[in-house]
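Novice: Only the shape, not the letters, is given here:
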């Protein structure tokens, strides 16, 4: 692909140095549809990024777009704080009927603010309020958000350093297979809990991702998650599952913890819950944990009514027949797995391993700089992929759940070429 130098002057002179994704994709995007993005010069890019998992149903999904346009054209409420609106009622009823009841999940729903870190902050605050304790246990290589409470339970040293102050009241424990299977699961954690001399304050809760996205696509086994739930129950700790990136069907089932057969005490959801890329997040919890006083946790943009509209449309369109959506995602995932196995086989000296579930996959390189080089070459070839892992050593694949088999094959062939051409 031949790319003329775009005019980036206003971004470089006016926008903060904190910008990141645009540095890896140095063009000016203009429009998008489905799994394709187009820059202002008309160059086409196949999107294996999907808004960091916020666009599970693709860009400008026509069904969701129609629902949103109709709502706006009839002057539906846009800003509603936590007022009762027809859009919120429609979402809550749909969410209850399509998602919660069929899974026998009793959760109350809280709208804490528009982003994932808002949901995490409210979950941590609620756990501490319920248990009357401060300490929260998280896991190595976890990522839970960029606000201070979320950073305190995030593992990445670079992101933690940005806080500028000590991040306290969080204790990291080894994630599944962090010690390469050399010790039994949770032996360290439980030893600390039972030893009065360990220095570990009794935790209020444990927060976990079933698949660590930013941490490098580290997949927790169902057995490990079940053991974690058991530890939490025996030691009177709440279990919080952060399903912000891996929920809404990313791993197959609507919630990523369903495969393990567990029912977390608290669940956070964001990113693709609106379906259209509109800001929206949920903090869900068992009814007995609903000890909030009115207004004790609030936020100006917690009631994003246009997001309620597209969220309800997404649930009705894709999850009324949930097994069909799950089956499709798993089939696409098998397609990715086969392609990555072939790439790894051709590059045995360079690739450490590949791993994933559903439609989230990662390919880890032995040379930690190689993943960035592959992502850069992929962009030049018209494919958008990002990297993850503590040192950016993993190429991360996060295509839309609605991507076609042909589009998926096209992107995987481009990825294979990018790997070959950066050897």
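Specialist: Good, I have the coordinates. The structure presented is a predicted model; accordingly, all values stated were derived computationally and were not measured.

Novice: going forward, measure contacts and count neighbours with C-alpha atoms only.
Specialist: Noted.

Novice: all helices for the chain, in order.
Specialist: Remark: helices assigned in the chain by DSSP state H are 9-14, 21-24, 50-53, 62-73, 86-95, 116-131, 148-152, 157-161, 187-194, 222-234, 305-318, 322-346, 370-380, 405-421.

Novice: relative to helix 305-318, how tilted is the longest one?
Specialist: Which is helix 322-346. Orientation check (axes from the mean of the first three to the mean of the last three Cα atoms, to 10 degrees): helix 322-346 against helix 305-318 gives 90 degrees.

Novice: what's the burial count for residue 185?
Specialist: Using other Cα atoms under 10 Å, residue 185 has 18 neighbouring residues.

Novice: Wait, it touches residue 223, no?
Specialist: No - using Cα atoms under 8 Å, residue 185 makes no contact with residue 223, being 9.8 Å away.

Novice: on that earlier part again, same list (the helices of the chain) but as JSON lines, adding distance to residue 280 and mean neighbour count.
Specialist: Formatted as JSON lines, those follow (distance: least, Cα to Cα, whole Å; neighbours: other Cα atoms under 10 Å):
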{"stretch": "helix 9-14", "distance to residue 280": "27", "mean neighbour count": "10"}
{"stretch": "helix 21-24", "distance to residue 280": "21", "mean neighbour count": "11"}
{"stretch": "helix 50-53", "distance to residue 280": "13", "mean neighbour count": "22"}
{"stretch": "helix 62-73", "distance to residue 280": "15", "mean neighbour count": "16"}
{"stretch": "helix 86-95", "distance to residue 280": "12", "mean neighbour count": "18"}
{"stretch": "helix 116-131", "distance to residue 280": "8", "mean neighbour count": "23"}
{"stretch": "helix 148-152", "distance to residue 280": "17", "mean neighbour count": "22"}
{"stretch": "helix 157-161", "distance to residue 280": "23", "mean neighbour count": "14"}
{"stretch": "helix 187-194", "distance to residue 280": "34", "mean neighbour count": "13"}
{"stretch": "helix 222-234", "distance to residue 280": "27", "mean neighbour count": "16"}
{"stretch": "helix 305-318", "distance to residue 280": "6", "mean neighbour count": "24"}
{"stretch": "helix 322-346", "distance to residue 280": "21", "mean neighbour count": "18"}
{"stretch": "helix 370-380", "distance to residue 280": "29", "mean neighbour count": "22"}
{"stretch": "helix 405-421", "distance to residue 280": "28", "mean neighbour count": "18"}
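
Novice: take a look at this one as well, against the first:
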């Protein structure tokens, strides 16, 4: 289809230059439903972005919308700080019954604030408080958020530079397959821990993504994650899994670390936990780590009750019977087959992923951005990731129909061919 760039004068005149997504998708969006977005000129776009993973169940999911409307219409509490409310109770009971108890997970639930970086900051702060140490180990190409503590454990040089001050108390280590299998897993990390002359301060914790989304869809092997968990236990370090983008079913299981059979000490969850795209985040912690003093960590918007309502409805609707995971894995096989065909046809491309998070890496790095631009012109929303924006990243809704998924994959294949 032909896209005529809209008049963006008010955005250009008043909005900061920091805006980004709107530059790649020059449209004024007006409505959204399921896996589609519509601009004010009537163009339709198939969404393989899903709010950067915040809309795992699609736009304006009708079941969740009904629960939200009913709650608002009866004047349910909207803003509640950390007060006890019926909405919070319903969410906690649903989370315990549908998620924690079936997986035999012992976690206490902390509401640290509305965003993912709030959850990460709380996790880092708690780990330091528990262990009495400052250092946190993260991994190459990690992304954990834009506030200062989260940036200190983020790898991207462009994002880190925006801090404007030194980012301290974080130490990067090689992520899985960083050396293409030529170096034994954790050789460098363990050597530094054991060498009294290494200069590495004893870490309080290690923070890791099981699949690095912003880092380029780098997938950690289950055996690598298990070895990391064992290393943390041997060396008296807490293991924090950042499941902000890869949790809530994105990789198949509700938590992305389930495949590896590990139980992290702390887990951060956000993005799709509300199910509806509303701000909400959790920091999950083992009970013995819950040494907070009342009010020691707080935030004005940590009790977003409408988000609790849609979150509970999401868990009761999609996670009570185990079918969501099976459907996601089936859709993932559909994506994998399509990407394999694209990469077999196009030299200089590689694909990787799990569940319904996938990426195509281009050896000709600028081509990834060109593919995303052409895809937009063809009515498909996809973004880039990776340290040099060399990966086209696919994050369709978990509820996408096989037909819409196939249509989007055909459009992607066309965009790749037409930018060769």
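Specialist: Perfect, thanks for sending it. Quick caveat: nothing in here was measured; it's all calculated off a predicted structure.

Novice: and the helices of the first structure as CSV, adding distance to residue 392 of the first structure?
Specialist: Shown next, in CSV, are these (distance: least, Cα to Cα, whole Å):
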stretch, distance to residue 392 of the first structure
helix 9-14, 24
helix 21-24, 13
helix 50-53, 15
helix 62-73, 34
helix 86-95, 36
helix 116-131, 22
helix 148-152, 18
helix 157-161, 11
helix 187-194, 28
helix 222-234, 26
helix 305-318, 32
helix 322-346, 18
helix 370-380, 7
helix 405-421, 16
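
Novice: between these, which gets nearest to residue 354 of the first structure?
Specialist: With Cα to Cα as the criterion, residue 354 of the first structure lies closest to helix 322-346 of the helices of the first structure, at 6.9 Å.

Novice: Can you list the neighbours in contact with that closest one?
Specialist: 249-254, 318-319, 351, 353-354, 357-361, 363, 401, 405, 408-409, 412, 416 (Cα atoms under 8 Å, 6 or more residues apart in numbering).

Novice: How about the contacts made by the nearest residue to residue 209 of the second structure once chain neighbours are set aside?
Specialist: Leaving aside its sequence neighbours, residue 209 of the second structure sits nearest to residue 242 (Cα to Cα, 6 or more residues apart in numbering; 5.1 Å). Counting by Cα under 8 Å, 6+ apart, residue 242 of the second structure makes contact with 120, 144, 207-210, 267-269.

Novice: Check residue 232 of the second structure too.
Specialist: Applying Cα under 8 Å, 6+ apart, the residues contacting residue 232 of the second structure are 205-206, 238-239.

Novice: Of those residues, which belong to strands?
Specialist: 205-206, 238-239 (DSSP state E).

Novice: can you put those residues in CSV and add neighbour count and distance to residue 277 of the second structure?
Specialist: Compiled in CSV, these are given as follows (neighbours: other Cα atoms under 10 Å; distance: Cα to Cα, whole Å):
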residue, neighbour count, distance to residue 277 of the second structure
205, 28, 30
206, 26, 29
238, 25, 30
239, 25, 28
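
Novice: one step back: which of the helices of the first structure sits closest to residue 140 of the first structure?
Specialist: From those, taking Cα to Cα, the stretch that ends up closest is helix 157-161, at 10.7 Å.

Novice: And the closest one against the second structure, how far off on average?
Specialist: With mean Cα distance after the TM-score superposition for the first structure, helix 157-161 of the first structure departs from the second structure by a mean of 0.1 Å once superposed.

Novice: of the ones in strands among the contacts of residue 232 of the second structure, closest to residue 383 of the second structure?
Specialist: residue 206 (28.5 Å).

Novice: Spatially, what comes nearest to that closest one if we skip its sequence neighbours?
Specialist: Residue 206 of the second structure sits nearest to residue 137 (Cα to Cα, 6+ apart), 4.6 Å away.

Novice: quick one, what contacts the one you found?
Specialist: 153, 170-173, 203, 205-207.

Novice: closest to residue 132 of the second structure among the ones in strands among the contacts of residue 232 of the second structure?
Specialist: residue 205 (10.7 Å).

Novice: Was I right to think that closest one contacts residue 239?
Specialist: Yes - Residue 205 of the second structure is within contact range of residue 239, at 5.8 Å (criterion: Cα under 8 Å).

Novice: Quick check: which of the helices of the first structure is nearest to residue 104 of the first structure?
Specialist: Among those, helix 86-95 sits nearest to residue 104 of the first structure (Cα to Cα), with 12.4 Å.

Novice: which helices and strands sit right next to the closest one?
Specialist: helix 305-318 (3 or more Cα pairs under 8 Å, 6 or more residues apart in numbering; DSSP states H and E).

Novice: what angle sits between the helix it packs on and helix 62-73?
Specialist: 150 degrees.

Novice: Quick one: residues in contact with helix 305-318 of the first structure.
Specialist: 63-65, 67-68, 71-72, 77-80, 85, 87-88, 90-91, 94-95, 98, 273-276, 278-280, 325.

Novice: 6 Å instead?
Specialist: Contacts with helix 305-318 of the first structure, where a contact means Cα atoms under 6 Å, 6 or more residues apart in numbering, come from 64, 78, 87-88, 91, 273-275, 278.
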